[in-house]
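**Q** need a structure here:
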Amino acid sequence: MEQTIAWPRVAIVLKGYPRLSETFIAQEILGLKQLGLKLTLVSLRLPTDEREHPVHGEIAEVPNYLPEYLYTDPLRVFRAWRIARKLPFYAEAKRQFLRDWRRDPTPNRGRRFGQALVLAAEMPADVGLIYVHFLHTPGSVARYAGRMLGLPFAVSAHAKDIWTLQDWEKREKLADCAFLVTCTAANAEHLQALAPDPARVGLVYHGLDFGRFPPPDDGAPDDGDRDGRDRDGRDPARPVKLLTVGRLVDKKGYRGLFDALALLPAGCHWRLDIIGGGPLKAELKARAKALGLADRITFLGAMAQAEILERYRTADIFPLNCRVSDDGDRDGLPNVLMEAQSQRLLCVSTRVSAIPELIIDGETGLLVPPNDPEAFAAALSRAIADPALRRRLAEAGLDRVTRHFGYAAGVKTIFRRIGETLGRRA
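**A** As a prediction, the model looks like this:
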């Protein structure tokens, strides 16, 4: 039930909206709106996904889409500049941009300032705070626009935006922002070390909305073959069902996952379904074929939430072979692991970022070092051959995720910090 509060409006700046891969952001926006926050959405990019999750419809807000590339709408950018240059702090924002440009003289940097001109010129008059998801490009747009308007900006930082950004830029944004929240303890520790005031950085797990991911109906651990989860890989007619969900990008570790699957014994029968699209699809299909796995792996593409939920409930094991990419990009705490655990599904993953904050090896799932196909294969082999182990760890995973990783507490923390910021400004 939504309520109303007397605070000024908050402009929430997003890299792209709506996005299937970022429903955790939409979940947060909906939670803030239900708590009574007046908001307006701004997106740096037009949507590219063909589908939406139900949460986007519930938010029921149409974003202001900034020009992704300035040359696509030069008149809009020029009109924005004519308005923005008359703002009281425009000269200060321009000096800030030029300082950044000298250290990062790239077209992307110039585009950020152009988008900030449009954001500042078109900002609703009743906005009192700019709250941005992702510290890198969106963070720069929000920072420049906030400086022009004399508005505070706050940040929710996640993964790639932290670990691929240079330290000088992180330090300066941390010095300027009203507050920053991030979704893993590893992220928080790193950013607190760079912040002039470590208290400005807070840990807020995204968490899961259990109303959207209720536990399976039976409410009890599997015993026997009620839903087929006694499969142990020995019967070729009843292969163990593996499921993974995630964009086809390097940090998800699909190459290493395929290498691990190729190491499983010939008499071990399994099938893998992959939900998600991305730039590595052609390469991964070729790799599966070269390893002799093509007939066991199915690429399903993007799916709606209800379809994914059903897939969780009929799978046996959820492998997610996360890694740190060569450019430093990595996952924070993948929501799909929490989703899988909420459906009493055993997760096999790696010790990357905050995954060990969720999964305790040997207690609530199985963890191995990243970039180690042999170790991943050994963990998969153990899980495939032992249905009782799967049931025990999956039940413990469900208990842990429901006790410690609900989303409501995090949304309330962000809501409180927004209120404190708006109160200080008033």
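**Q** switch to C-alpha atoms for all contacts and neighbour counts from now on
**A** Noted.
**Q** For V10, give me its contacts.
**A** Listed by C-alpha atoms under 8 Å, 6 or more residues apart in numbering, the contact set of V10 reads L37, K38, L39, T40, V127, G128, L129, I130, Y131.
**Q** May I have the secondary structure class of it?
**A** Per DSSP: H, G, I helix; E, B strand; the rest coil, the local secondary structure of V10 is strand.
**Q** re the thing from before, for ChimeraX, what selects the buried ones among the contacts of V10?
**A** To isolate the buried ones among these in ChimeraX, judged by 16 or more other C-alpha atoms under 10 Å, type:
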select :37,38,39,40,127,128,129,130,131
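**Q** Is V13 part of a helix or strand, or is it coil?
**A** Assignment for V13 (three-state DSSP): strand.
**Q** quick one: it and L41 touch, right?
**A** Yes. Between V13 and L41 there is a contact under C-alpha atoms under 8 Å: 6.1 Å.
**Q** These two - which one has more neighbours?
**A** Taking other C-alpha atoms under 10 Å, V13 and L41 do not tie; V13 has more neighbours (26 against 18).
**Q** got the contact list for the more buried one?
**A** By C-alpha under 8 Å, 6+ apart, the contact set of V13 is L41, V42, S43, L44, I130, Y131, V132, H133, P138, A142.
**Q** ok, then the element right after the helix or strand harbouring the first one?
**A** By that I understand L41. Per DSSP states H and E, L41 falls inside strand 39-43. Per DSSP H and E, the first helix or strand lying C-terminal to strand 39-43 is helix 54-59.
**Q** quick one: buried residues of that next one?
**A** Buried, per 16+ other C-alpha under 10 Å, within helix 54-59: V55, H56, I59.
**Q** Can you verify G423 is assigned to a strand?
**A** No. Counting by three-state DSSP, G423 is not part of a strand but helix.
**Q** Does the strand holding L41 pack against any helices or strands, and if so which?
**A** Contacts defined by 3 or more C-alpha pairs under 8 Å, 6 or more residues apart in numbering; DSSP states H and E place strand 39-43 against strand 9-14, strand 64-65.
**Q** Relative to D259, which of the ones you listed is closest?
**A** Closest approach to D259 among those is made by strand 9-14 (35.8 Å; C-alpha to C-alpha).
**Q** For the comparison step, fold the sequence that follows:
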Amino acid sequence: MACNPRGCCEMLGFSMPARIAYLYSRYPVVSQTFCDSEMLALEALGFELEVVSLNPPPDSFRHERLDRLQAEIHYPAPDAVLNAQAATTEFEAALGPLIREHDEKYGKGFKAEIRARNAWHAAKRLRKLGIGHVHVHFANRATHSALFLKRLGFTFSFTAHAQDFMVDLGSDDLLREMVDEAAFVVTVSDFSRQLLLSMCPGHDAKTVRIYNGIELNDFPYANARDEGALRVVSVGRLIEFKGFQHLIGAVRLLKDQGVNIQARIVGEGPLRASLEALIASQEVASQVTLLGPLSQENIKRELAAAHVFVHPGIVDQKGASDILPTVITEAMACCLPVVSTTVAGIPEMVVHGETGLLTEPGDERQLADALIQMMRHPSQRREMGRAGRCRAETRFMLDGGDGGGTARQIAQLFERTMEGREEAPRVMAPVAYFIEAGDLYEVGDLPVDERLRCIAAGVEKKSALPAHDMEYVPDAVVLESLWLRYSYWRQQVEKLRSQFGDAITGENFYRDVRRAFWLAENLPKRGVKHLHAFRSNALVTVWLWNKITGLSISAAIEENPTLSRSLLQKLLAEIELTSIADPKLADASGADALQLLHPPDHRTIQMGPIKLKKRVVVAKVDRKPVEKAWLERILQHLHA
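**A** This is a model prediction of the structure:
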């Protein structure tokens, strides 16, 4: 049952309802499930969230649980647009001095101008969303961008893990500035809090340890039978500090002792080829399986079928390591005993001899002996698993446990930070225009109206900055993730493919479908109830959006349209509100409210052997009155 925001917030003693944004360098990232869990728990407590990703996600893989996330995910505009925005005098006046200060203090390698550019673009979106505070996971590039957001009037907080500020960030001075400027800082373990405070002294009051929590009850209890091979599961990116190479070495030792073991490693990463080679050279291909990346539901199945969870973490050559691996908590939720190492904050999770066994990092003999102990003492193994579950319930539960649950702990920090603020309301636009990049030259005539949201697609690298405040269809990897995710929509629209015949290529159809998926997922979250095709080249996407959502649409067709007239006649027959300027298209209503001319084109001029392309100049007409009248007509149509 959905949480009532007012009821949940009042139970916590919060004002109604708290609104914040989570800012990421990239989102989603398959290995960062703790971020998803935290946001889902906050939404359940009544928070209204927005997600801002400063870059496209690294791949199209998404966990099923993201279907439950209510927050809209906002992706950046194309680089050409971001660069154009950063070339304005307003940008220079607001952020230029801080860019030069950071270049001088930290060096050009920290790319202060890009961080500022990203912040400038994000700030425009956040203001329209009524957001005044952002939270960042990891002390990294996104937190660097948050420093520029603060200069633009926002407040921020961040969660520091350890590897992020120990290794990845690359500057203790920049870390100190981040901590100085943050409203508060969360660390995910006592280990990382002590480390952070040793590097940034004097901030004890604002630095709070909150463990990464999980939804414990989402995980089934392990139910593997005692007979047969010892079934071991390990999960993580295939990188050095995860220590999978040592698990493979320990399996080889166990094989030599005649121990029947099956180790299953879930994850993907740059070391896959070298791990495959190690498995072959150690002759343990029958004992070790690299499963690749799995969805969260499939990971739960692997955990439920295991006897032991192993996390063989080490400190790598750069000094990086896991600090508080969420996968250990997930294994504890399944009542699995954990075999791990004494690295960083892992002893805060695994109590040696009580909830599992700890070994020295990189010691394959110790790791093998720990697994033998697990195999030989199944009753002890089960008792450790139960103790681990109890420990997870008191320390790592999102909703419950000591302190009311990890989600409630961070919720209280957000509420204190925003206490007394009067935040602007979120802009809910009932109408959206969908515009192909080639038509952006005309958007300056559109009314600037909070009821209207303008979205462009197909923007090229050299596109000029449009006069109107635009949003943009995100990178292809985002569209592909939605295509893979929404199987029901996919089946629905593919049945419509035959209606287009040869009038549209398969390539263009599937491009438009993917755009329609993104629009269908995101526009309703901002209150959009009507989508308008700005020109004929936007109509297929808008028509498909209607088939998916059932919401109303309209279309404006210019003279000499880019789509075939036979196809346009089919599509327009299903649309009540149209403006058709093409004389060869039958318009049942006889209305041509917008009187759209064909877009400016080029003609070829032959000068001997030389061919030149000259742009056809169309006389500028003030279209603002007719565009404003058309928007009002759409709004009247909505309320009819």
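**Q** Using CSV, lay out the contacts of V13 of the first structure together with distance to A375 of the first structure.
**A** CSV is the format used below for those (distance: C-alpha to C-alpha, whole Å):
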residue, distance to A375 of the first structure
L41, 44
V42, 44
S43, 41
L44, 41
I130, 45
Y131, 41
V132, 39
H133, 35
P138, 38
A142, 43
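**Q** Closest to Q115 of the first structure out of the residues you listed?
**A** Comparing the contacts of V13 of the first structure against Q115 of the first structure with C-alpha to C-alpha places L44 closest, at 7.7 Å.
**Q** Counterpart of that closest one over in the second structure?
**A** Matched by TM-score structural alignment, L44 of the first structure corresponds to L54 in the second structure.
**Q** Was I right to think that match contacts I73?
**A** No. L54 of the second structure lies out of contact with I73 (C-alpha under 8 Å); the separation is 10.5 Å.
**Q** quick one: the strands in the stretch 251-400 of the first structure?
**A** Counting by DSSP state E, counting those that start in this stretch, the stretch 251-400 of the first structure has these strands, from start to end: 270-275, 297-301, 317-320, 346-350, 366-368.
**Q** counterpart of the shortest one in the second structure, which residues?
**A** Read it as strand 366-368 of the first structure. Taking TM-score structural alignment, strand 366-368 of the first structure hits residues 357-359 over in the second structure.
**Q** List the superposition-based mean deviation of the matching stretch with respect to the first structure.
**A** Its aligned residues in the first structure lie a mean 0.5 Å from stretch 357-359 of the second structure after superposition (mean C-alpha distance after the TM-score superposition for the first structure).
**Q** just stretch 408-417 of the second structure next, same as before
**A** Stretch 408-417 of the second structure sits 1.3 Å off on average (mean C-alpha distance after the TM-score superposition for the first structure).
**Q** What range does that stretch cover in the first structure?
**A** With TM-score structural alignment applied, stretch 408-417 of the second structure matches the range 412-421 in the first structure.
**Q** Now that stretch: buried residues?
**A** K412, I414, F415, R417, I418, G419, T421.
**Q** Roughly how far does the last one sit from R112 of the first structure?
**A** Separation of T421 of the first structure from R112 of the first structure (C-alpha to C-alpha, to the nearest Å): 25 Å.
**Q** same thing with the first one?
**A** As defined by C-alpha to C-alpha, K412 of the first structure lies at a distance of 30 Å from R112 of the first structure.
**Q** on that earlier part again, between the strands of the stretch 251-400 of the first structure, which one is closest to R85 of the first structure.
**A** When those are compared (using C-alpha to C-alpha), the closest one is strand 297-301, at 45.5 Å.
**Q** Taking strand 270-275 as reference, get the angle to that closest one.
**A** Put simply, strand 297-301 of the first structure runs at 20 degrees to strand 270-275, going by axes from the mean of the first three to the mean of the last three C-alpha atoms, to 10 degrees.
**Q** The stretch 351-500 of the second structure: helices as residue ranges?
**A** 364-376, 378-395, 406-418, 476-485, 487-494 (DSSP state H, counting those that start in this stretch).
**Q** out of the ones you listed, nearest to S189 of the second structure?
**A** Of all those, helix 378-395 comes closest under C-alpha to C-alpha, at 10.9 Å.
**Q** hang on, the earlier thing: mean deviation of the strand holding L41 of the first structure from the second structure?
**A** Average distance, strand 39-43 of the first structure versus aligned residues of the second structure after superposition (mean C-alpha distance after the TM-score superposition for the first structure): 1.3 Å.
**Q** what's the angle from that strand to strand 9-14?
**A** Interaxial angle of strand 39-43 of the first structure relative to strand 9-14 (the same axes, to 10 degrees): 20 degrees.
**Q** so who does the equivalent of E393 of the second structure over in the first structure touch?
**A** Applying TM-score structural alignment, one finds that E393 of the second structure aligns to T402 in the first structure. Neighbour list for T402 of the first structure: F210, S342 [criterion: C-alpha under 8 Å, 6+ apart].
**Q** before we move on, back to that, from the contacts of V13 of the first structure, pick the one nearest D361 of the first structure.
**A** H133 (30.9 Å).
**Q** Could you find the counterpart of that closest one in the second structure?
**A** Aligning on TM-score structural alignment places H133 of the first structure opposite H137 in the second structure.
**Q** quick one: that match and F158 touch, right?
**A** Yes. With contact defined as C-alpha under 8 Å, H137 of the second structure reaches F158; the gap is 5.6 Å.
**Q** neighbour count winner among the two?
**A** Legend: neighbour count by other C-alpha under 10 Å for H137 of the second structure and F158, higher for F158 (26 against 22).
**Q** now the residue mapped onto the more buried one from the first structure, what's its secondary structure?
**A** Aligning on TM-score structural alignment places F158 of the second structure opposite V155 in the first structure. Under three-state DSSP, V155 of the first structure falls in the strand class.
**Q** quick one on the thing from earlier: make a markdown table out of the helices and strands packed on strand 39-43 of the first structure and add distance to P215 of the first structure.
**A** Formatted as a markdown table, these follow (distance: least, C-alpha to C-alpha, whole Å):
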| stretch | distance to P215 of the first structure |
| --- | --- |
| strand 9-14 | 31 |
| strand 64-65 | 37 |
